[in-house]
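Chemist: When you get a sec, could you give me coordinates for this:
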Amino acid sequence: MSELIAYIAPQNVLPALSDCILILNSSNTHLNLVLEEQASSTQKRWVLPQPVQRLSLGSETCHWLIASLHHEPQPLTPTNRAGLQIRAMGHCLNHQDLAHSLNLGDACSLNELIAAVLQRQIDDGANLTEAMLIANAQLKGQISYLCHQESQAQFILASCLGLPLFVGLESGLRQICSSSLRLIRQRANQVYAMKDGDIVRFGLDTPLLILGDGLEQVLEMPAVTKNQSVPHFMLEEIEAQPETLAILVQKYKEGYVLPLALRAKLAGIRSVTLLACGSSYHAALVARYWFETLAGVSVQVGLSSEYCDRDVRADDHDLMIAISQSGETTDTIAALKHAQASGRPRTVALTNSPGSTLTTLVDHHLLTHSGAEQSVSATKSLTAQILLLFMLANALGQARGHLSAEQVASHDEEMLLLPNVVAQTLLLNKEIRRWANGLHRKNNLFVIGRHTHYPVAMEGAFKLREVAYQHAEAFPAGELKHGPITLVNDDLPVIVCLPWNQQAQKMLDDLKAIRANHGEIFILSNGNIASVEGTSVIRMPSGLTHLSPIIYIVALQMLAYYCAVLSGNAIDTPRNLAKVTMDF
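Modeler: A predicted model of the protein is given here:
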């Protein structure tokens, strides 16, 4: 996934950019830069060394710049008649239609397309902010872009159309905008997370939000706690999830995620079996609902450690999906071999590790592209697994004729929206830490949910046990009345995953029994629910339907992390655990 950084300040900003590149430590190897040089704009390109090293970006004084980082070399884009320079990231769904209407070639870049759309509005008499408001209504998809105009050299404008962008104030009057939340938190003293549809003007004055009617409003920019480095790998990997998910979505849109040879076999699939352990098992349980609903197939989910003791007879109409972050999990490898020995299923490995043992045993392998994970606890690799399983379920439903073209398009739009909603979820960290201040002292907790959010509750309880060393149990909310409710009292908190969907009313009914037993309730919900005595609510972002389990998992990851920190635990190396589970 491409990344964007912009700087503007009274002093030279090139050293700050060099620092940012080191902090990002990005796998992107191509840097495109448009910047001030001798009172005018110029463009430069660099190939970044791997591993990333400090760059010497020149000795000239530069007061503003816009940088973009990419996997592949990008063409330089000439400044147009309006003096515009654009740096964009994302995917425009109507790119070809807009390009044709502007007499651009099909191969024009996203930068060129947006510049031309803005130029057309400016030619019709609009100023730059008016042009952006009109252009943003025309651009379809998940896009963010930065814009500089030579006649307004003291400002840069940022536009968020789904992909995350953050505006921050640094010391020395420097103002920064970046697509990386991790970078902005380390660099800025105050941060504003742009929402879908926002346009922000920043520069040598107070940052302003451009409203839909063209009026301007001063940004509210909360202060952030400055850390020279992220204190634990687990937190760094939690905060990396918008970027890792955006990378996976981009690769999916470009056709690199699901092999054509696998797609060709999907129409003949009648059932799906998912094999996994630990957090990957919870990913499989979430995906079970999608394979049933979106693809219309029967589904089994097997714990790898138990599957070898079952008498199974899979045939070539069964899709067997073995899930392992490392691709080396002994139980999952054994379960796959057991299935292959007793039948002839189509086999797929879903892993983060190309070339691992699991990938050598299957017909096809799917990679999560989530990057190395240093903490023992699965965070970004887990959410990437869940997203990749959604992609596969969507493709299976399409191949079997179970989904309409409109449903497929809606699912594609939801995937494009996901990284930004995850970024919004990460901004709830202060509220979640307030919960942790009280919850980390509790010896026992319940976590509950319904439908796809019951496996989410299982993962939340799993993380609290794994990292915070707390005895947390997950239950389907409807099962509380069949025994577990007897344990609920004023010393047993209940954490509730309550997305505002068709299960919401049932969940609200379940909560009445908890309150009747004086249980303290902690609700994660995007519904309009108020906190009252005995019930604390954190308002979750809206905008997702099928993929909402991912943001609830992210919130519970943060809760487990902060509970563990407050308890003084070893965060990245929990006791008695290792990253790859092997037999001893």
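Chemist: From now on I want contacts and neighbour counts done on CA atoms only, so please keep to that.
Modeler: Will do.
Chemist: where do the strands sit along the stretch 51-200 of the chain?
Modeler: 64-70, 84-92, 141-149, 155-161, 166-169, 175-178, 190-193, 199-203 (DSSP state E, counting those that start in this stretch).
Chemist: Mind listing what's buried along stretch 530-543?
Modeler: Within stretch 530-543, the residues that qualify as buried are 535-542, counting by 16 or more other C-alpha atoms under 10 Å.
Chemist: Next, the structure of the following sequence, for comparison with the previous one:
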Amino acid sequence: MCGIVGYIGSQEATPIVLDGLRRLEYRGYDSAGIATLHDGKIEIRRAQGKLINLENLLRDRPLTGSRGIGHTRWATHGRPSETNAHPHKAGGIVVVHNGIIENYLSLKERLKGQGHSFSSETDTEIIAHLVEEHYKSTGDFVTAVRQALAEVRGAYAVAILCEQEPDRMVAAKLGSPLVVGQGQGENFVASDIPAMLSHTREMIFLEDGEMVVFTGAAMEFTDLAGKPLTKIAKTITWSPLMAEKGGYKHFMLKEIHEQPRAITDTLAGRLREEEGDVYLEDLKLSDADLSGLEKIFIIACGTSWHAGLVGKFMIEKHCRIPVEVDIASEFRYRDPIIGPNTLTVLISQSGETADTLAALREAKGKGGRAVAVCNVVESSIPRECDGVIYTHAGPEIGVASTKAFTTQLVALFLFALRLGRARGTLTAEQVREFATALATLPRKVEETLELNEQIEAIARDFMNARDFLYLGRGNQYPAALEGALKLKEISYIHAEGYPAGEMKHGPIALIDELMPVVVIATENDTFEKVVSNMEEVQARAGRVIAVTDAEGLCDKADALLVIPRIVDDLMPVLTSVPLQLLAYHIAVLKGTDVDQPRNLAKSVTVE
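Modeler: Here you go, the predicted structure:
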């Protein structure tokens, strides 16, 4: 959540920073602002609401200067307002900040006692005043930043300018993402790669406790104590066009339709059909490591947690090893039992999810190994893990995750196959059969996407419902949870996912003619039982929307979506697609902000 962009070079900073902020809108925000440094003077423009408000302000009151920092804010301390928007200034110091300063109240009281006055309700303004106070005594901008950050407790990514030293910009991170872009005679810093891709593909990823000092076109990397560091740039292969809408009305719709390509890219080069095995280039765990495992934890939040629930079915079924799936924010507080033969799998689209990162550190601190399933190369979680399985979904801009979720399912299945081969619970022939099924998956997702017009018609019929119930059994129960989450995220309709077998233990009391029930009924061991659930709903005048690969259910449902068949392990990929489209079309019909739903952020980088 929140977004930082900084620029130092020879061009006008404002259009570059503003363009970068626009490319970070997906992270979620409620206000925005820019500061530039020109002729030894810092000027700031801030506005509540969307970036268009800031753009209008800049049209009336433009900013000049070749050094600039900008920010999109999602309120944590202090209500959304122009006053609380970043950047914040104290004396000749101006700062933008992502994260939370936990000890800001005690620091604020001390600074007030030293004569400082504050104009906002934010924790961020404390940083500007701290740097100003230390600059008074040191006379050196970089030293003042180091000393100020040494007093701060919490999480931060900061970019800072100083009127007295106009050729310098300083950035640092602890617990919040920050990436440096290396250009020709100019440099950039931002919260995420897309903000800089139209200017450079050479990226340097800051680790926690690291700082970069930009002096003109030069860069110097150190730790917070001033020890020099050597950092190597990585070339990012995403093109700027990958983050554009490509003719679709919304990013979410584009990303739903990108799923065949994303799945193909996630599979590329990983299936070894002749050997009957899977190659995971960055897993970095040997067969001996994998065969010696005694237990696996899967840790994630939100949509990624739903992927982990499906992953549990895959791994336990094919690898015969116990798997626990935990919500990251709960895992670290329950003192989990972890040993050297425990593997923790962390799932995060962004690789920066604060609760998941904290759970990773808990697991590593107890002596266990850790592997990430992640979409963003070189983000924090993969960097701290022993290995990683990248999903190769490409940039996902819509806040409600779609292609990241289905590629996570594919990545987890690949991991289950690799683990099964290492442990001897799967034969080469079995893996070859699964590889054949995986090869057909992108085409079958394309076939499922052809239901789009039918789903839009269903959405019109059900858009005015106030509540939805989603039912599934086995590995389709997590798909039901995910379908319900998608609907509530973007349409603001209350929706609840339930195991179909539990319907009689409470939810059945809610069913009447006003309650649509979305039932996932795939032909597996529990198919007949799920059909019975559909009949129970109809007997109580409930309306059934069925997602199925079976024929002959027309009289069991008010609306029927028939999808292709594939092996049961991969069916959640296919059943999720129509549920994504249903949520999307209902949200569009209701007129909500599909790509940036209220109160939500794409990358949750605070606890």
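Chemist: possible to save the buried residues of stretch 530-543 of the first structure as JSON lines with secondary structure and distance to A472 of the first structure?
Modeler: What follows is those, written out as JSON lines (DSSP: H, G, I helix; E, B strand; the rest coil; distance: C-alpha to C-alpha, whole Å):
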{"residue": "T535", "secondary structure": "strand", "distance to A472 of the first structure": "19"}
{"residue": "S536", "secondary structure": "strand", "distance to A472 of the first structure": "18"}
{"residue": "V537", "secondary structure": "strand", "distance to A472 of the first structure": "19"}
{"residue": "I538", "secondary structure": "strand", "distance to A472 of the first structure": "20"}
{"residue": "R539", "secondary structure": "strand", "distance to A472 of the first structure": "22"}
{"residue": "M540", "secondary structure": "coil", "distance to A472 of the first structure": "22"}
{"residue": "P541", "secondary structure": "coil", "distance to A472 of the first structure": "25"}
{"residue": "S542", "secondary structure": "coil", "distance to A472 of the first structure": "27"}
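Chemist: quick one: the strand or helix carrying F522 of the first structure aligns where in the second structure?
Modeler: Assessed by DSSP states H and E, F522 of the first structure sits inside strand 521-525. The aligned range for strand 521-525 of the first structure in the second structure is 544-548, by TM-score structural alignment.
Chemist: what's the average per-residue distance for the matching stretch once overlaid on the first structure?
Modeler: Stretch 544-548 of the second structure, aligned to the first structure and superposed, deviates on average by 0.6 Å (mean C-alpha distance after the TM-score superposition for the first structure).
Chemist: how far does that stretch sit from the chain's center?
Modeler: 29 Å (C-alpha atoms, centre = their mean, to the nearest Å).
Chemist: residues in contact with that stretch?
Modeler: Applying C-alpha atoms under 8 Å, 6 or more residues apart in numbering, the external contacts of stretch 544-548 of the second structure come out as 516-523, 534, 537-538, 556-563, 575, 578.
Chemist: sorry, back to before: check the strands of the stretch 51-200 of the first structure for me and report the most buried one.
Modeler: Looking across the strands of the stretch 51-200 of the first structure with neighbours counted as mean count of other C-alpha atoms under 10 Å, the highest average goes to strand 175-178: a mean of 28.
Chemist: counting contacts, what elements does that strand pack onto?
Modeler: Contacts defined by 3 or more C-alpha pairs under 8 Å, 6 or more residues apart in numbering; DSSP states H and E place strand 175-178 of the first structure against strand 3-8, strand 166-169, helix 181-187.
Chemist: try 10 Å
Modeler: strand 3-8, helix 14-24, strand 64-70, strand 155-161, strand 166-169, helix 181-187, strand 190-193, strand 199-203 (3 or more C-alpha pairs under 10 Å, 6 or more residues apart in numbering; DSSP states H and E).
Chemist: so the fourth one aligns onto which residues of the second structure?
Modeler: Across the second structure, nothing matches strand 155-161 of the first structure (TM-score structural alignment).
Chemist: cool, and the first one?
Modeler: Matched against the second structure by TM-score structural alignment, strand 3-8 of the first structure finds no partner residues.
Chemist: and the angle from that strand to helix 14-24?
Modeler: Angle, strand 3-8 of the first structure to helix 14-24, by axes from the mean of the first three to the mean of the last three C-alpha atoms, to 10 degrees: 150 degrees.
Chemist: Centre of the chain to strand 3-8 of the first structure, how far?
Modeler: On the basis of C-alpha atoms, centre = their mean, strand 3-8 of the first structure is displaced by 20 Å from the centre of the chain it belongs to.
Chemist: just the last one next, same as before
Modeler: Taking the mean C-alpha point of strand 199-203 of the first structure and that of its whole chain, the gap between them comes to 24 Å (C-alpha atoms, centre = their mean).
Chemist: and that strand, which stretch of the second structure?
Modeler: By TM-score structural alignment, strand 199-203 of the first structure lines up with nothing in the second structure.
Chemist: what angle separates that strand from strand 155-161?
Modeler: Using the same axes, to 10 degrees: strand 199-203 of the first structure against strand 155-161 is 150 degrees.
Chemist: mind checking which helix or strand the residue nearest in space to the middle of the first structure is in?
Modeler: Nearest to the geometric centre of the first structure sits P242, at 3.0 Å (C-alpha atoms, centre = their mean). Assigned by DSSP H and E, P242 of the first structure falls within helix 241-253.
Chemist: Where in the second structure does that helix fall?
Modeler: The aligned range for helix 241-253 of the first structure in the second structure is 259-271, by TM-score structural alignment.
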